[in-house]
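>>> Okay, structure incoming, though there's no sequence with it:
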């Protein structure tokens, strides 16, 4: 009996295999659908709708300003304290929303994960994009206020702001992939993420000046503090929005661009680690969900 002719399978791919984040770019249409769905449903059924994107950060700013600026009198040592405060808040808010939502993205989309194959990285990356869209109204408020105070930034300062956004989105994506994959099997990891988000506000110079940290810590400890990607991103935003509205007496961290470059490297390493762990655990997603 003759053997059957072999079938050419070169045009087919192994089900469930892929290239991770790189495959997301092949699903651009689906990514846009996920982002659009997240944006449209964010304030669905609410009276104010998208106005909440302006109301919530404004309310947050006033609370911090009254407590930190008035009651604790920190505004006395920081010129143009309202701009300093709000330019830091918008950066931390972007990180908190992107990282927090990406962590829950796989669990929130379990119906799709269990039924069809697609790059599961689509879900945390879509949530990071959604967080960026919600960040834009806060950024617009900051720009308007800065213009009122005579804001005239340089090209380098604006480039620094763009780099800060890139750092935040990169580190949030990496951490979102890491904790989003772990959260499928171990839901208490979400509690750890909430602790990280709580510390994010206080471990970066948002509510206080970096000089307070520099004056209290030895040089090596302050350098470690500046190596925090979120710290570098906040200071880049301060340099872009706060510094141009102050006098020459205002201080900026030395070697800020050096620390920003290190922060990009750290964020890339976190992204690679997050992708590695995600790829290792995604085979269990459908089962654990």
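Structure's in. What do you need? These figures come from a predicted structure and were not determined experimentally.
>>> all contacts plus neighbour counts: C-alpha atoms, from now on.
Will do.
>>> what's the straight distance from one end of stretch 217-231 to the other?
15 Å (Cα to Cα, to the nearest Å).
>>> If we go by neighbour counts, what in that stretch is buried?
222, 225, 226, 227, 228, 229, 230, 231 (16 or more other Cα atoms under 10 Å).
>>> for stretch 260-279, same thing?
For stretch 260-279, burial by neighbour count (16+ other Cα under 10 Å) applies to 260-264, 266-268, 270-275, 277-279.
>>> Pick the one among the buried residues of stretch 217-231 closest to residue 99.
Using Cα to Cα, residue 230 comes nearest to residue 99 of the buried residues of stretch 217-231, at 12.2 Å.
>>> Put this next to the first one:
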């Protein structure tokens, strides 16, 4: 018989067992997309804001582009000045002396350099952008940030080199003591904006395309060579007009030639920065069209082109890491 002594014994309750975490193998884990897809028509501005948030990183990438380009080089940044000077010397001798253009076009050296100044910036941007994603494959596969920063860093480094090369042109003005007329100097910033927009849009597409088709690098080299001779840099535009319009009545083909954005940009640089065109001898080589209107159209088209190129780049970048 049990006797109640006034005390009770509390029986402990069973506590639920703590679940044991089971580590899922990495191969069996679901993929998580880092950059969420955005609508094609409305994704540009969120990306632009994200690029602005990473502006400090963009500055560091620009510095890296400038340093890596001439790494372990004895002359370093002096190559930025020597390369256009060597081009100028070769073309001045071959075209100006042997073919006689220097006897016809006044201050032929300055005329050449104004065109080479614009063209060098264009080729630096396109050539650098094409290999920008492939060349930074390690970062692309490990860290997330807007991939557009790589081509934009190339554009920034190209602008720095452009400013350094412009010092040579200023030095030529001082040596010859001939200066361009201030009335057309507004063409320079307009032409520079048009060039950067057009080259940036094309560079974004080439950078993304080169990830999937590495032959694009070699196609760009060949294309730029052909493009160079379709632009009035080492010859004057009047020779094209005489050959196509006066001799063969191919006016439509001449208009196609003038539709080349780089032709208009180079013509603008020549009109604004070539003092020889102010002389009576140089007047026939001035393009008499409305370059302000033409550059305005190129800038507007360039803005749309950059938007379109970024949206194409955004569509393709999801497979960059897999392809690299």
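Okay, I see it. Please read these numbers as outputs of a predicted model, since none were measured by experiment.
>>> Could I get the TM-score for this pair?
Scored against TM-score structural alignment, normalised by the length of the first structure, the superposed chains reach a TM-score of 0.89; 276 aligned residues with a Cα RMSD of 1.8 Å.
>>> hmm, back to that, please convert the buried residues of stretch 217-231 of the first structure to JSON lines, extending it with distance to residue 164 of the first structure and secondary structure.
Converted to JSON lines, these look like this (distance: Cα to Cα, whole Å; DSSP: H, G, I helix; E, B strand; the rest coil):
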{"residue": "222", "distance to residue 164 of the first structure": "20", "secondary structure": "helix"}
{"residue": "225", "distance to residue 164 of the first structure": "16", "secondary structure": "helix"}
{"residue": "226", "distance to residue 164 of the first structure": "13", "secondary structure": "helix"}
{"residue": "227", "distance to residue 164 of the first structure": "13", "secondary structure": "coil"}
{"residue": "228", "distance to residue 164 of the first structure": "12", "secondary structure": "coil"}
{"residue": "229", "distance to residue 164 of the first structure": "9", "secondary structure": "helix"}
{"residue": "230", "distance to residue 164 of the first structure": "8", "secondary structure": "helix"}
{"residue": "231", "distance to residue 164 of the first structure": "10", "secondary structure": "helix"}
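>>> from those, which single one is nearest residue 140 of the first structure?
residue 230 (20.6 Å).
>>> To which residue of the second structure is the closest one aligned?
Under the alignment by TM-score structural alignment, residue 230 of the first structure pairs with residue 262 in the second structure.
>>> which residues touch that match?
Applying Cα atoms under 8 Å, 6 or more residues apart in numbering, we find residue 262 of the second structure in contact with 119, 195, 231.
>>> Show me the helices in the stretch 101-250 of the first structure, by range?
110-115, 122-148, 155-185, 189-202, 210-216, 219-226, 229-237 (DSSP state H, counting those that start in this stretch).
>>> Now, the buried residues of stretch 260-279 of the first structure that are in strands?
Nothing among those maps onto strands, per DSSP state E.
>>> Please identify the deepest-packed of the helices of the stretch 101-250 of the first structure.
helix 229-237 (a mean of 28; mean count of other Cα atoms under 10 Å).
>>> what angle separates that one from helix 155-185?
150 degrees (axes from the mean of the first three to the mean of the last three Cα atoms, to 10 degrees).
>>> Off-centre distance for helix 229-237 of the first structure?
Relative to the chain's own centre, helix 229-237 of the first structure is displaced by 12 Å; criterion: Cα atoms, centre = their mean, to the nearest Å.
>>> what do we get in the second structure for residue 259 of the first structure?
Per TM-score structural alignment, residue 259 of the first structure is aligned with residue 294.
>>> Now do the contacts for that match.
Contacts of residue 294 of the second structure by Cα under 8 Å, 6+ apart are residue 264.
>>> Let me know the distance separating it from residue 227 of the second structure.
Applying Cα to Cα to residue 294 of the second structure and residue 227 of the second structure gives a distance of 19 Å.
>>> do the same with residue 296 of the second structure
22 Å.
>>> Skipping adjacent residues, who's closest to the counterpart of residue 130 of the second structure in the first structure in space?
Per TM-score structural alignment, the equivalent position to residue 130 of the second structure in the first structure is residue 103. In space, and not counting its chain neighbours, residue 103 of the first structure is closest to residue 180: 3.9 Å by Cα to Cα, 6 or more residues apart in numbering.
>>> Contact partners for whatever residue of the second structure lines up with that neighbour?
Aligned by TM-score structural alignment, residue 180 of the first structure pairs with residue 207 of the second structure. Shown in contact with residue 207 of the second structure (Cα under 8 Å, 6+ apart): 129, 130, 131, 132, 133, 134, 151.
>>> And for residue 202 of the second structure?
126, 306, 309.
>>> what about the first one, distance to residue 97 of the second structure?
When Cα to Cα is applied, the distance between residue 126 of the second structure and residue 97 of the second structure equals 31 Å.
>>> So which of the two has more stuff around it?
Taking other Cα atoms under 10 Å, residue 126 of the second structure and residue 97 do not tie; residue 126 has more neighbours (28 against 13).
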